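**Q** Predicted model, plus sequence, below.
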Amino acid sequence: MLKSLRIDNFTPPEESIYLTYAIKNERREETLLLMTEYKKLLDKALDYLWNKTRIEVKSTTDKRGRHNKKVKVTLPKKKEVYKEFRDQLEKVNLLASHYVDKAINDAFSILKSWRKRVLKGRASLRKPRVKKPYVRIKSTLRKVINEEVRITVKPYEYLTFSWRNTWFKGRVKGLELGEPVIKDDKVYLPFRYRVQPQTPLNFLAIDSNLFTLDAYDGEKFVTFSLKQLYSLKYGMAKKRGKVQSFASKRGKKGKELSRKYSHRERDRVMDYVHKFVNVLLELYPFTTFVVERLDKQNMFKDASNALSRKVSRTVWRTIHNVLKYKAPLHGSRVVEVNPYLTSRSCPRCGHVSRKVGKTFTCERCGFTLDRQLNASLNIYLRMCGLSHLDGIPSKWVGVTPLMGRRRMKAGNPLDSREAQGLRVHIKLYEFQ
């Protein structure tokens, strides 16, 4: 037992993130054969694994007489089917033999993702399929030469893609190339960035709301406004409805217009989110960001139609994912906590209030604070592993909400700022 507990190396494990950039696929005709043949391999791999997948559905009835379905999905084990499976695919393979291994791995990955969604009730029990062809190039099938990558299609048959004249050339200098992904119009190049082991010095607990992100950093409260992002989603939703109505009656012209607007909303939202996260990381470098582990699907169950529409326009998970992606570049990291009862619990005595309006008031000890700021304070305590019994510092006692919204003084480093055309509104709150 002591032998198994022995520590061979005191160096912390190395962490890496991938910076992915896209270049135009200028060799579409040559890559068409590669994508077509790889899709055939992937479809056959999915068919083979689907025939060995077991699905069990059980119907149950709860105390209220409502019928529920429990689904159990059992996937075949890779070790048991790999050898026979690979031999069958190799007989129909027209590409290099390593594409068979990649197709098997991708097929297992697709089925595992489908299984997770089925168990959550977010996917049907039909077999998943690959709609658009693509190829993920295995590391043994690509070779990097200076600022080019050479990809093997068949023995002694290659494709070459270069990023020599791209805008991100300087950013990826000295980084290791991962597994490129070839699609019909673009080639995606993931570069591996090795993160230096660092210990974040600061903490920021963030409570996500409809129009704001309310945060607490251990000394003060800070509010980040997201009204511009909400307005963007609202306006694009209206425009998308008009475009869909027009496209359904205009035939070919309608299809062209619909194709033009299909990704415009997503691109604008992602542009805003990336700029917002960049500003946040500049304000708080070397910080542990604590966010809520939110599930929007559960929010729709008890919400009214009006509230459901508002919640559907939020992009909390997108902001959290982009923050996770970029935080290591600034010496920071992201931690998720359970948001249960964070806005209804008293951080001083732990009492849970049944009714909470705009202002939280503890019925037991009289603690009073804005509901959203109170949630960020409780998230901070959960991140620290503290509860109301662990001796909260005295500076949190007697906190009262500020009347109204104060503007910050000119020259404050946390004041509102312009960042690449993006206005981020930040307001500071202090203890009274």
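**A** Perfect, I can see it now.
**Q** From here on, just use CA atoms for contacts and neighbour counts.
**A** Fine.
**Q** Just the element for the residue nearest to the spatial centre of the chain, please.
**A** With distances taken as Cα atoms, centre = their mean, residue 321 lies nearest the centre of the chain, 3.3 Å away. Per DSSP states H and E: residue 321 is located in helix 316-326.
**Q** Now do residue 340: how many residues are near it, please.
**A** 13 (other Cα atoms under 10 Å).
**Q** And the contacts of the lengthiest helix in the chain?
**A** Ranked by number of residues, the top helix in the chain under DSSP state H is helix 28-51. Residues from elsewhere that reach helix 28-51, judged by Cα atoms under 8 Å, 6 or more residues apart in numbering: 75-76, 85, 89, 92-95, 99-100, 103-104, 106-108, 111, 127, 129-130, 133-135, 153, 159, 182-185.
**Q** from the residues you listed, which would you call buried?
**A** Buried by 16 or more other Cα atoms under 10 Å: 75-76, 85, 89, 94-95, 99-100, 103-104, 106-108, 111, 133-135, 153, 182-184, out of these.
**Q** could you pull out the helices for the stretch 201-350 of the chain?
**A** 227-247, 252-261, 264-283, 296-299, 305-312, 316-326 (DSSP state H, counting those that start in this stretch).
**Q** so of those, which one's packed in deepest?
**A** Compared across those, helix 316-326 shows the largest average neighbour count, a mean of 17 (mean count of other Cα atoms under 10 Å).
**Q** helices or strands up against that helix?
**A** helix 264-283, strand 333-337 (3 or more Cα pairs under 8 Å, 6 or more residues apart in numbering; DSSP states H and E).
**Q** quick one: which of these is nearest residue 71?
**A** When those are compared for distance to residue 71 using Cα to Cα, the nearest one is strand 333-337, at 28.0 Å.
**Q** take a look at this one as well, against the first:
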Amino acid sequence: MSGSSYQVRAYNIRHNYDVNDFLEAYRRLLQKAVDEIWAEIRWIEKHDKRGRKRLIPIIPKDNLFKNHYLRNLLMEDWGYSKHYVDSAIKEAYSMLKSWRRSYIKGERRREKPVVKKKFVRVKETLYSFRNGKIRVSIKPYEEYLEIDVSKAWFLGRVKGEMGELILGEKYLTVTFRFKGDEKEVKGNMAWDCNEKSLDGFSPNTGWIRIDLTKLFHIHRVYEIKRAKLQRKASKKPSLRKALAKYSKRERDRAKDYIHKLTTFMANEFKGYTHGFEDLRKNRMLNGSREHNRRVSKSDWKTIITFMSYKSKVELLNPENSTRRCSRCGKVNAPKGASYECRKCGLRMDRQLNAAINLYLQMEGLPPSQRLFEELMKDWSGFTQTGEEADEGSNELERSPKLLNPKSYVSLSKTT
């Protein structure tokens, strides 16, 4: 089985132009577009799964409003290229659609989005690329930006055609879109996300454990440093700059580590579709203060985002993935690191059990004893207890530690 998909690569180029006035004008234009669309939203009453009434927003999409009324309104007093109005309309709809998805999930309130960041999306019709130079139109026949990228390190390596540009105060982001190479699909691999490890499972690879303690350590070190400074910052405001510096350094080092980690995963398990739990931190912050801090330090979302740049990723429903027995489907309450099913007697590592459940979800299969035995037989001749398949031991008498990871991955800490 083979497949192909489009990929996008983005690169930043520093520029020396003063574009603050232009960026601020575009920000106000974008906010005005959001305001007008928001004013036309219809709210309809619907019942959720629990029978509760809820207001659902319907964003206006008719051509008369979008391409005539709204465009003509935004064109008034706009002194720059007209195509930026179309760019602002497209971006405003994108923002409101994103807000609507989060609102329906209960993650956002009924509050209008506010544009704070200064940036401009530059369509292909607003720039030209010749002889290694990008020329961006600001005002037709009057003002433009010319940025030399002939010596940029990525220009000779990148594939595909240049796409949309994003202009910021200091950087111009250049995107390239290209069709990915057709690759043989090896199968699915599901990952259970934990505080200090990623536990993966596929019948072809067995149980894979990736150690995240070094990533956790990065956050913990800077948490301690910030705590010391925060106690003094209230009396000495000048220390706030040091706090901001440590926060930025923490983010940079964590991102660097995650980039290396996901690059390794994409190369080591090339050709697999990687399934990750669609975890929501805000729904998990309901425990003790220590628990909430531990959850906040996790980087699951960033790992999934970076992994999606490098491999095919599928988001999975995490409900009961840890509590459901991967052999019989019984929902139990696991204690500690081991999982024991009260119905069929299965005992194994709880994280492996979750990874197998997520793998079954990717395949669209329900848990069953026959399927479970087939999965384990294909796994290098080992059953769920770690004993040889022909030993015939009684499952209920076996050790709680049923399986050891077939592969254990630990990357060196970034500097």
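**A** The structure has been received and is ready for your questions. This one's a predicted model, so the numbers in the text were calculated from it and none came from an experiment.
**Q** picking up where we left off before, want to throw the helices and strands packed on helix 316-326 of the first structure into CSV with distance to residue 204 of the first structure?
**A** Shown next, in CSV, are those (distance: least, Cα to Cα, whole Å):
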stretch, distance to residue 204 of the first structure
helix 264-283, 11
strand 333-337, 10
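**Q** picking up where we left off before, okay, and which of the buried ones among the contacts of helix 28-51 of the first structure map to helices?
**A** 85, 89, 99-100, 103-104, 106-108, 111.
**Q** of those residues, closest to residue 268 of the first structure?
**A** Distances from residue 268 of the first structure to these, taken by Cα to Cα, are shortest for residue 106, at 30.4 Å.
**Q** That closest one pairs with which position in the second structure?
**A** Matched by TM-score structural alignment, residue 106 of the first structure corresponds to residue 91 in the second structure.
**Q** ok, how many other residues are close to the residue nearest to that match when sequence neighbours are not counted?
**A** Leaving aside its sequence neighbours, residue 91 of the second structure sits nearest to residue 30 (Cα to Cα, 6 or more residues apart in numbering; 7.5 Å). Other residues near residue 30 of the second structure number 25, with proximity taken as other Cα under 10 Å.
**Q** next one: residue 407 of the second structure
**A** 12.
**Q** circling back: which of the helices and strands packed on helix 316-326 of the first structure sits closest to residue 168 of the first structure?
**A** Short answer: helix 264-283, nearest of those by Cα to Cα, at 16.4 Å.
**Q** average distance between that closest one and the second structure?
**A** Comparison of helix 264-283 of the first structure with the second structure after fitting gives an average deviation of 1.3 Å (mean Cα distance after the TM-score superposition for the first structure).
**Q** If you count contacts, what does that helix end up packed against?
**A** Against helix 264-283 of the first structure (3+ Cα pairs under 8 Å, 6+ apart) you get helix 227-247, helix 316-326, strand 422-424.
**Q** hmm, who's touching the last one?
**A** In this case it means strand 422-424 of the first structure. 224-226, 272, 275-276, 279, 416-418.
**Q** Can you give me the buried ones in that strand?
**A** So for strand 422-424 of the first structure, counting by 16+ other Cα under 10 Å, buried means 423-424.
**Q** so the helix or strand following that strand aligns onto which residues of the second structure?
**A** Downstream of strand 422-424 of the first structure, the next assigned helix or strand under DSSP H and E is strand 426-429. Across the second structure, nothing matches strand 426-429 of the first structure (TM-score structural alignment).
**Q** Residues touching stretch 317-335 of the second structure, excluding its own?
**A** 277-279, 340-344, 346, 350-351, 353-358, 366-369, 371-372.
**Q** Can I have the buried ones of these as a ChimeraX selection?
**A** The following ChimeraX line selects those of the contacts of stretch 317-335 of the second structure that are buried, judged by 16+ other Cα under 10 Å:
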select :277,278,279,340,341,346,350,351,353,354,355,356,357,358,367,371,372
